[in-house]
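J.: kindly return the folded structure for what I paste below:
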Amino acid sequence: MARFALRLTADDPVSATEAASSFYWLSDRARSSFYSSVDPYLSDFGPVPPRNVDLVRIALTALAADRSVHRAGRGSNWNQRHFELEIPVSDPGPWARAAAALQHVLALLSGDTWELSFVPQPDRAPFTTAPLASAPARVVLLSGGADSALGAVHSRRHLAEGEHHLLLSHFSNTMLPPIQKHIAAEAMRLVPGGAQEHRIVRLSRRTRRIDGTPYPSEPTTRSRSLLFIALGLAVASLHHVPLWIPENGFASLNPPLGPERLGSLSTRTTHPAFLQDLSAAATAAGAHAVLENPFARHTKGEMFQQAAGFLGAEKASAFLSATHSCGLTGQRAHSIPAQRQCGVCFGCVLRRASFTAANLRDRTDYIAPSSDAAVQDWLRRSSVEQPVRNLLRRGIRNRDLIALDLPHTYPLREARDLCVRGLKDLRSLYP
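T.: So this is what the prediction gives:
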């Protein structure tokens, strides 16, 4: 069992053991446990409602804990870990009542078990903020991936006269902001019209505790999407507008590649049950939590085809090739720039297949194949190509659909149809 606490002040006396298991999110950012472009009250955003500030703290503590405990093996539960978290919030009562639901949401996302407890936040000095700008039609998460890039374009195409939208990006890896800025600028250039604001937020755990000792570093961090969503909801809560989380529906359903590809081995960032349960839990605690996935019923290949239809093949090819879909880490260990994409992780495989299915030229500079034996061995160990081929051979079975853990409002026949179309995209790469 791993116990962690989030602390908003370093003044309270704690034991050495408690200090080692504490994350300090301090207004003095140089002394904080986090690289952060925002303070623990999110005053940089404006007057964010307290419950949405709380939700960001919950998500940040979960991600920091996730990063700080190694997974010991493989398998369907990947040696499931157990976490106990203590988080300071504006009012512990509503969150205590929502704790069971939030614990379920975190378990769905990471494959671990979680116990949450809440304490009152320390007093803070009053602050003033500039008057709010006019409300955007929506807030759109812009990660730097192809789906989020298409979400930005899709949102711009659906802005009514006089409307604008806000793009929100989050990063921990410093190679991402240039990609995010380029995509935002290109979306505005390719779809002229309404105004656009783009905010980039840095919020991630440092490699060392505030006493200088190193944290463990678990690379999988499946809970990171919860922090991105919580930050997006914090911005959306300023005007009570929807938060768009653009992700192709096939990846959202997360069909298992095989019996070993369950739990935290695959992401459930936009799984329908995750989004539905997160929205319900946060709303029950009093937070703003209106979540929408505009591509929930589309495959990535279909999204690429639509982009080719309204942008033209050449513009769509250039725009999408400039995005970053790779989920693999470790490039720098082989003296490869972090922004180069591997070509063999699931994100890259689905990306390559979608270019092929849409008959678009993929200009991405993938690492695979490599003439370097060490690099090729790393790629081989990281590759999902054979599991994808196995999935294509066997197809989608009834037990695969049951394993999706869909909410009762999502008909299985629609899930099957979407998965079959997703496999068709993949089959264009592996005929």
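
J.: contacts and neighbour counts: CA atoms only from here.
T.: Will do.

J.: can you classify A281 by secondary structure?
T.: Applying DSSP: H, G, I helix; E, B strand; the rest coil to A281 yields a three-state assignment of helix.

J.: from what I see, it and A98 are in contact.
T.: Yes - taking contacts as CA atoms under 8 Å, A281 lies within contact range of A98: 5.9 Å.

J.: okay, those two: which has more neighbours?
T.: In this comparison of A281 against A98, neighbours counted by other CA atoms under 10 Å, the higher total goes to A281 at 23 against 19.

J.: to compare against the first, here's the next sequence to fold:
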Amino acid sequence: MSRVICYPRCCVPEYYSDDCYYFEMFSVPEHKKSNVGHVGVQLFRELRKSKIVPTVEALDFTIIAMAVVAADKAVLRRSSADGWTRKIELCVYLHEAAKWRKEKRKLEDMLRFLSGDFWKLNINDLPESLVPQKKYDLKKQDCICLLSGGMDSLVGAIDLHEEGRNPLFVSQIVRGDADHQREYAMQFGTDNLCQWSNNVNKKGKSENSTRARSIIFFAFALLASCGINCNTQGRKELFVPENGYISLNMPLDPLRTGSLSTKTTHPVYMNTLQEIWNDVGINIDFVLPYKYKTKGEVLQECKNQDLMKKFIFGSTSCGKYQRHGLRHCGVCVPCLVRRASFLKNNMCDVTEGGYCKENLQLADSKDVAAAALAVVQLKKNGIESLVKGTLSFARGEERNLYLGVIERGLLEIGALLKENGVI
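T.: All right, here's what the predicted structure looks like:
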């Protein structure tokens, strides 16, 4: 089992073992050993800049999230027994350690689902408070909305604005997306974007699969929520604009299961995180407005078509965007879903920078082949033949709604493949 210890300056270890990874939180470590990194160095400066003071619960969850992201990058999958599944023991220091220890099993199970790894959390007491002793006026915004720079988050921002809402947007700084995030937020007001980075710094090789990275996005949203007021029910709303087909992310290839399929906004993950937050007294409700819609339907039903069409082609969908020099590959599942959504809406696809592989017939892509086989099987044997255990978490009408979004999402991809002569 790989051990990762994340600590603030007040909990610096007396001794550094060579068989552990260490990350100092919120400051650069004085020790320059090869297995000592840091995470979240800029966080408190960014919070001051945004005029937000975190609650104890929000800061504790952020400590957990940053530690998870650091461990996710530190422990290489190729070093594990099967070349993928890791066993990670993670040590953190929290203000309300006793409260979070009660959530230990749920947290470990949630991380297991999210990353496909086995996690063991060691939760220790912080000897002193890290919460800034500062006060700011609450912001005028009435909800929180994730703004990734992707298509769905852009439409989510547009729809909220058209409904008369005033969201505080939260973005995680990612190379290639930061400018678009700022550009989108500016369409709906000023001083309405919290754009932060986890600043994980590790010496040597890092793991690039980062299946657990989305947890920090929700931690940032939680921090941002500390800057707005509650609604009349004493709660705050966190909007997560992601289409249902991508959220469910049903493997098109039967071999592509477990952590090989990302679960960034999967219902099981979202429900577990909501439970944990409720348990520890975090009064935030997740709102997933597009959980029963395909990406094509999200575009089709956008409440301001002109604004959507003005910015949509600068949005990012590709899972390999940075790897391809800030271009869409054109053939991964997110790219296929993107291209299919434009086709469904009869929109000429003028995505910025184009696609590395425009011609799907000549793409020689496993994802394209798997998608084609899935569409053929759908039309031959029906949707139930494909989903198998994908919807084992859902019951009754909810299952039917998820079943519908998977089927319609596949049919959108099928139309794209047919248009390109693949099937």
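
J.: how close are the two chains, by TM-score?
T.: Their TM-score after superposition, calculated using TM-score structural alignment, normalised by the length of the second structure, is reported as 0.85; 400 aligned residues with a CA RMSD of 3.0 Å.

J.: so what touches the top helix by length along the second structure?
T.: Taking DSSP state H as the assignment, the helix of the second structure that covers the most residues is helix 396-419. The contact list for helix 396-419 of the second structure, computed with CA atoms under 8 Å, 6 or more residues apart in numbering, reads 244-245, 248, 250, 292-296, 336-337, 339-341, 343-344, 360, 371-372, 374-375, 378, 383, 387, 391, 423.

J.: name the SS class of H31 of the second structure, please.
T.: coil.

J.: next up, the contacts around it.
T.: Under the criterion of CA under 8 Å, 6+ apart, the contact list for H31 of the second structure is empty.

J.: any idea how far C20 of the second structure is from it?
T.: Here the criterion is CA to CA, to the nearest Å. By it, H31 of the second structure lies 14 Å from C20 of the second structure.

J.: in the longest helix of the second structure, what counts as buried?
T.: The neighbour-count check on helix 396-419 of the second structure (16 or more other CA atoms under 10 Å) flags 401-417 as buried.

J.: try stretch 205-216 of the second structure
T.: Taking 16+ other CA under 10 Å as the criterion, stretch 205-216 of the second structure shows 206, 209-216 as buried.

J.: against A70 of the second structure, how distant is the residue mapped onto E218 of the first structure from the second structure?
T.: With TM-score structural alignment defining the correspondence, E218 of the first structure maps onto E207 in the second structure. When CA to CA is applied, the distance between E207 of the second structure and A70 of the second structure equals 10 Å.

J.: next one: Y16 of the second structure
T.: In this view, Y16 of the second structure and A70 of the second structure are 17 Å apart by CA to CA.

J.: who has more neighbours out of the two?
T.: Higher neighbour count among Y16 of the second structure and A70: A70, with 33 against 15, using other CA under 10 Å.

J.: now the residue lying closest to H239 of the first structure once chain neighbours are set aside: how far from Y366 of the first structure?
T.: Beyond its immediate neighbours in the sequence, the residue positioned closest to H239 of the first structure (CA to CA, 6 or more residues apart in numbering) is A135, lying 5.6 Å away. Distance, A135 of the first structure to Y366 of the first structure, using CA to CA: 40 Å.

J.: likewise for A65 of the first structure?
T.: Here the distance between A65 of the first structure and Y366 of the first structure works out to 32 Å (CA to CA).

J.: what's the answer for R389 of the first structure, then?
T.: Per CA to CA, R389 of the first structure is found 20 Å from Y366 of the first structure.

J.: what range in the first structure matches stretch 102-118 of the second structure?
T.: Aligned by TM-score structural alignment, stretch 102-118 of the second structure falls on residues 97-113 of the first structure.

J.: in that stretch, which residues are buried?
T.: Applying 16+ other CA under 10 Å to stretch 97-113 of the first structure flags 98-99, 101-113 as buried.

J.: what's the most distant pair in those residues?
T.: When these are compared pair by pair using CA to CA, the two farthest from each other are A98 and G111, 19.4 Å apart.

J.: any idea how far the residue positioned nearest the centre of the first structure is from D91 of the first structure?
T.: Nearest to the centroid of the C-alpha atoms of the first structure, with distances taken as CA atoms, centre = their mean, sits S225, at 2.7 Å. When distance is defined by CA to CA, S225 of the first structure is 24 Å away from D91 of the first structure.

J.: could you do A313 of the first structure as well?
T.: Shown here: A313 of the first structure relative to D91 of the first structure, a distance of 52 Å by CA to CA.

J.: again with G327 of the first structure
T.: From G327 of the first structure over to D91 of the first structure the distance is 37 Å, taken as CA to CA.

J.: circling back: need the residues that contact the match of stretch 102-118 of the second structure.
T.: If you take CA under 8 Å, 6+ apart as the criterion, stretch 97-113 of the first structure is touched by 77-78, 80-83, 114-117, 221-223, 263-264, 267-269, 274, 277-278, 281-282, 284-285.

J.: and these, which of them are in helices?
T.: Checking these against DSSP H, those in helices are 274, 277-278, 281-282, 284.

J.: put together TSV for those, with distance to F45 of the first structure on each row.
T.: What follows is those, written out as TSV (distance: CA to CA, whole Å):
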residue	distance to F45 of the first structure
F274	26
D277	26
L278	22
A281	23
A282	19
A284	23
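
J.: out of the residues you listed, which is nearest to V38 of the first structure?
T.: Once CA to CA is applied, the member of these that ends up nearest V38 of the first structure is A282, at 21.3 Å.
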